[in-house]
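sequence and predicted structure below; questions after.
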Amino acid sequence: MDADFARCTDAWIAHAVTGALSGAAWIGAAGLAFAMLAAWPGADTAMSRWPAALALLLALPQLWLLLRVAIDQRLFAALAAGAPDQPGLARLDAALLELGWMPAARAARPLAERARGALRLVRASAALTVCQLLLALLSLMLR
């Protein structure tokens, strides 16, 4: 009974993280839109150019986060669809190691630790989006 409870808990963790990563994709897209708004043609003064340039520079890590979020969303969705038991995680680790996407020291982590790592991506994307929004507003105010 205890193993079944843990397996169901892990499945719900995977579902919750999949949802959060889905939201992060929208947050990241909004951040890119804010960067484009900041750089919209019309940044004609030197004062309005620097926030626009900084917003565009922040678009680079935002793009990287969007890629990571998309990959992790697929992986957590697959874990949510099946039972994310240790053999499933072991096969996932083997695939990530084979691709060179994960160092060997990070293999065999429990699902909860993986979930916390994925949620750090969500928070990082949200922080970048807030910065891009503030820079877009500053750029618009300085025009």
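Perfect, I can see it now.

C-alpha from now on. contacts and neighbour counts both.
OK.

so for stretch 104-117, what gets flagged as buried?
Neighbour-count burial for stretch 104-117, counted by 16 or more other C-alpha atoms under 10 Å, picks out 108, 111, 114-115.

and if you look at stretch 74-81?
Result for stretch 74-81 [16+ other C-alpha under 10 Å]: buried residues 76-80.

put this beside the first:
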Amino acid sequence: MRADPVDSIRSDNTDAWIAHAVAGALSGAMWIGLAGIVFAMATAWLAVTAPAPRALAAAPLLLALVQLWLLLRVAIDRRLFDALAAAASHYGSPDLAALDTALIELGWITASRAGRPLPERARGAMRLVRASAALAAAQLAFTLLTLILR
């Protein structure tokens, strides 16, 4: 049986707990984002199959493009926070400098963004979670509006 990674976290290792919490929130955001995509597809289908304004089909599809981008970002960040949690659990602290070096080499961040502490990175990831939830809520609103206008 595989050991739970949380069992190996020392009680004084706040970075590991932060990383685990954010990874969990990002996992949830993936499901929320997928729900938003489903709502967008449902709205488009409803708008095309009924005499509803075409904008009701177009708007959710445009929002779905943003939602797809957010899903990609959420998936990447979830993996990174999983790795940070594992490193912090095992070594006592995450290697943020190595992560920054890798992200700079990939061209994903500029050197001026390197060196941010884990809590600041966590807040940035949580903005992605909130944006994904807001888009999913908008998609649901479009779906309900399309049903009402049918």
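Now that the structure is in, tell me what you want to look at. Nothing here was measured: the structure is a model prediction, and the numbers come from that model.

any chance you could compute the TM-score here?
The pair, once superposed, lands on a TM-score of 0.90 when counted by TM-score structural alignment, normalised by the length of structure 1; 136 aligned residues with a C-alpha RMSD of 1.5 Å.

just the ones in helices from the buried residues of stretch 74-81 of structure 1, please.
Among the buried residues of stretch 74-81 of structure 1, the members falling in helices (DSSP state H) are 76-80.

what are the ranges of the helices in structure 1?
2-38, 46-81, 86-99, 111-141.

could you tell me where the last one falls in structure 2?
To tie it back to what came earlier, the one meant is helix 111-141 of structure 1. Aligned using TM-score structural alignment, helix 111-141 of structure 1 spans residues 118-148 in structure 2.

residues of that stretch that come out buried?
118, 121-122, 125-126, 128-129, 131-143, 146.

once aligned to structure 1, how far is it on average?
Compared with structure 1 after the fit, stretch 118-148 of structure 2 shows a mean deviation of 0.4 Å (mean C-alpha distance after the TM-score superposition for structure 1).

for residue 94 of structure 2, see how far away residue 77 of structure 2 is.
14 Å (C-alpha to C-alpha, to the nearest Å).

ditto for residue 47 of structure 2
Taking C-alpha to C-alpha, one finds residue 47 of structure 2 at 48 Å from residue 94 of structure 2.

list the contacts for residue 147 of structure 2?
When contacts are counted by C-alpha atoms under 8 Å, 6 or more residues apart in numbering, residue 147 of structure 2 touches residue 46.

that one and residue 40 of structure 2, how far apart?
13 Å.

could you do residue 124 of structure 2 as well?
Residue 124 of structure 2 is 26 Å from residue 40 of structure 2, by C-alpha to C-alpha.

return the residues in contact with the aligned residue in structure 1 for residue 35 of structure 2.
For residue 35 of structure 2, the aligned residue in structure 1 is residue 30 (criterion: TM-score structural alignment). By C-alpha under 8 Å, 6+ apart, the contact list for residue 30 of structure 1 reads residue 129.

could you redo the last one with a cut-off of 10 Å?
By C-alpha atoms under 10 Å, 6 or more residues apart in numbering, the contact list for residue 30 of structure 1 reads 24, 36, 125-126, 129-130, 132-133.

among those, which two are most distant?
Among the contacts of residue 30 of structure 1, the pair separated by the greatest distance (C-alpha to C-alpha) is 24 and 36, at 18.4 Å.

of the two, give the one with the bigger neighbour count.
Using other C-alpha atoms under 10 Å, the more surrounded residue of residue 24 of structure 1 and residue 36 is residue 24, with 24 against 17.

list the residues that contact the nearest residue to that one once chain neighbours are set aside.
Excluding its sequence neighbours, the residue lying closest to residue 24 of structure 1 (C-alpha to C-alpha, 6 or more residues apart in numbering) is residue 122, at 5.2 Å. Contacts for residue 122 of structure 1 (C-alpha under 10 Å, 6+ apart) come out as 17, 20-25, 27-28, 65-66, 68-69, 116.
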